[in-house]
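Colleague: coordinates only, sequence not included:
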């Protein structure tokens, strides 16, 4: 099988490394930086699907390359699905995981229901056609942080059927059951 080349429309190095591990050696995955794209693509959609599509279309239209983008986040039932599409900037500034977790734990302090899910939507553009893949993992929010691995909300998210958080799992274990892992599985199945 010939090697497949794709651009992953992200500046998040954690996501990039996670997805590179999942895709394996039959894919060459380029980051935005590696194709010379220095722009921060505005995520102006109101859903994960819209934001993933905006990012993939941006790369495809400007660089003419096959690409995919994901948008993902945490949906907490007691907070009406928040932080949702605002997961990365929940506490204000983009990507401040510690502040995001602090805000989440404050808002859940007096809540009995702690059920939540991570959701990821991937928009893939190959040959000018757009395709979508979605992955979800259900779980709950712990009252405090646990574990050193992962990123984002991983230290407080305990997936259903486990007694540890994403941050306590080995990367390959997390990738196997995570929202992004499930969406990437569909992407790989489609591409192969």
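Modeller: Okay, I see it. Computed from a prediction, not measured in an experiment: that's the story for all the values here.
Colleague: switch to C-alpha atoms for all contacts and neighbour counts from now on
Modeller: Will do.
Colleague: any idea how far residue 65 is from the residue sitting nearest the centre point of the chain?
Modeller: In the chain, the C-alpha nearest the mean C-alpha coordinate belongs to residue 72, at 4.0 Å (Cα atoms, centre = their mean). Separation of residue 72 from residue 65 (Cα to Cα, to the nearest Å): 22 Å.
Colleague: do the same with residue 76
Modeller: Distance of residue 76 to residue 65, given as Cα to Cα: 36 Å.
Colleague: What of residue 81?
Modeller: Taking Cα to Cα as the measure, residue 81 falls 34 Å from residue 65.
Colleague: Between the two, which is the more surrounded one?
Modeller: Counted by other Cα atoms under 10 Å, residue 81 and residue 65 do not tie: residue 65 has more neighbours, with 19 against 14.
Colleague: need the contact list for the more buried one.
Modeller: With contacts defined as Cα atoms under 8 Å, 6 or more residues apart in numbering, residue 65 is in contact with 6, 7, 59, 126.
Colleague: another one to put next to it:
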């Protein structure tokens, strides 16, 4: 079984990737933080740029296949924000709760209870020889100022699909079939199997 390091410390993402890649003979391993020097500076203005920064940074240190994603929420009423700053929307060390609070505040400032929005994800997969594959996915819906559901992570309780369910109300299997990350994963799996 091929082993690939996932460039994230987000436990929710790790679970999703481990589940998603197990059926094609890829074992997703968590990052060995004790051997990593420093942190990548994610200063690109696109999701693809930040995903590439991460796989190159970790891949060059570990000399192993590395998989990274950069993903986030783009909200129409906020001119596409938080975008590439989704994880840091409320500040450098913001929690999911902090970011969601800021999202709700920004919508209410504009007199809104909802806005069209999309989740976007770009995956970057890097082989030790420097070859990089990219895969992109998106999920269109709307954000609301009320939370629903207890699953998921990030903005999931505030992101609603066209059927009225929030991402946080979906099972992991349901989420994988409709989510931005699920779409990108399916595309990357196709590329890896070619």
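Modeller: Everything's here; your move. Source: prediction; values computed, not measured.
Colleague: Using the three-state scheme, assign the residue nearest to the centre of the first structure.
Modeller: strand (DSSP: H, G, I helix; E, B strand; the rest coil).
Colleague: For the closest residue to it other than its chain neighbours, grab the count of nearby residues.
Modeller: Spatially, and ignoring its direct neighbours in sequence, residue 72 of the first structure is nearest to residue 120 (4.1 Å; Cα to Cα, 6 or more residues apart in numbering). Close neighbours of residue 120 of the first structure, defined as other Cα under 10 Å, add up to 25.
Colleague: ditto for residue 187 of the first structure
Modeller: When neighbours are counted by other Cα under 10 Å, residue 187 of the first structure registers 20.
Colleague: do you know how far the residue located most distally from the centre of the second structure is from residue 85 of the second structure?
Modeller: If you look at how far each residue of the second structure sits from its centre, by Cα atoms, centre = their mean, the farthest one is residue 111, at 28.4 Å. Distance of residue 111 of the second structure to residue 85 of the second structure, given as Cα to Cα: 23 Å.
Colleague: Quick check: buried residues in the helix ranked longest in the second structure?
Modeller: Ranked by residue count under DSSP state H, the longest helix found in the second structure is helix 47-62. Residues of helix 47-62 of the second structure classed as buried by neighbour count (16 or more other Cα atoms under 10 Å): 47-60, 62.
Colleague: got it, and stretch 179-190 of the second structure?
Modeller: By 16+ other Cα under 10 Å, the buried positions in stretch 179-190 of the second structure come out as 179, 180, 181, 182, 183, 184, 185, 186, 187, 188, 189.
Colleague: which stretches of the first structure form helices?
Modeller: Under DSSP H, the first structure gives helices at 13-23, 48-63, 97-108, 171-177, 179-191.
Colleague: Touching the second one from outside, list them.
Modeller: This means helix 48-63 of the first structure. Outside helix 48-63 of the first structure, the residues touching it (Cα under 8 Å, 6+ apart) are 9, 41-45, 65-73, 85, 120-125, 128, 132.
Colleague: run the last query once more with 7 Å
Modeller: With contact meaning Cα atoms under 7 Å, 6 or more residues apart in numbering, helix 48-63 of the first structure is reached by 9, 41, 43-45, 66-72, 85, 121-125.
Colleague: Please pick the buried ones from these.
Modeller: So, by 16+ other Cα under 10 Å, the buried ones in the contacts of helix 48-63 of the first structure are 9, 41, 43, 66-72, 85, 121-125.
Colleague: Return the subset of those residues lying in strands.
Modeller: The members of these that map onto strands under DSSP state E are 67, 68, 69, 70, 71, 72, 121, 122, 123, 124, 125.
Colleague: picking that back up, could I get the buried residues of stretch 179-190 of the second structure in a markdown table, plus columns for distance to residue 29 of the second structure?
Modeller: Output for those, formatted as a markdown table (distance: Cα to Cα, whole Å):
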| residue | distance to residue 29 of the second structure |
| --- | --- |
| 179 | 22 |
| 180 | 22 |
| 181 | 18 |
| 182 | 18 |
| 183 | 21 |
| 184 | 19 |
| 185 | 16 |
| 186 | 19 |
| 187 | 20 |
| 188 | 17 |
| 189 | 17 |
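Colleague: farthest pair in these?
Modeller: Distance extremes for these: the farthest pair is 179 and 189 at 15.3 Å, using Cα to Cα.
Colleague: just to revisit the earlier point, of the buried ones among the contacts of helix 48-63 of the first structure, closest to residue 154 of the first structure?
Modeller: Relative to residue 154 of the first structure, the closest of these is residue 72; by Cα to Cα it sits at 13.0 Å.
Colleague: residues touching that closest one, list them.
Modeller: Contacts of residue 72 of the first structure by Cα under 7 Å, 6+ apart are 48, 119, 120, 121.
Colleague: Kindly report the same for residue 139 of the first structure.
Modeller: With Cα under 7 Å, 6+ apart, residue 139 of the first structure has these contacts: 115, 116, 117, 157, 158, 159, 160.
Colleague: Give the aligned equivalent of it in the second structure.
Modeller: Aligning on TM-score structural alignment places residue 139 of the first structure opposite residue 141 in the second structure.
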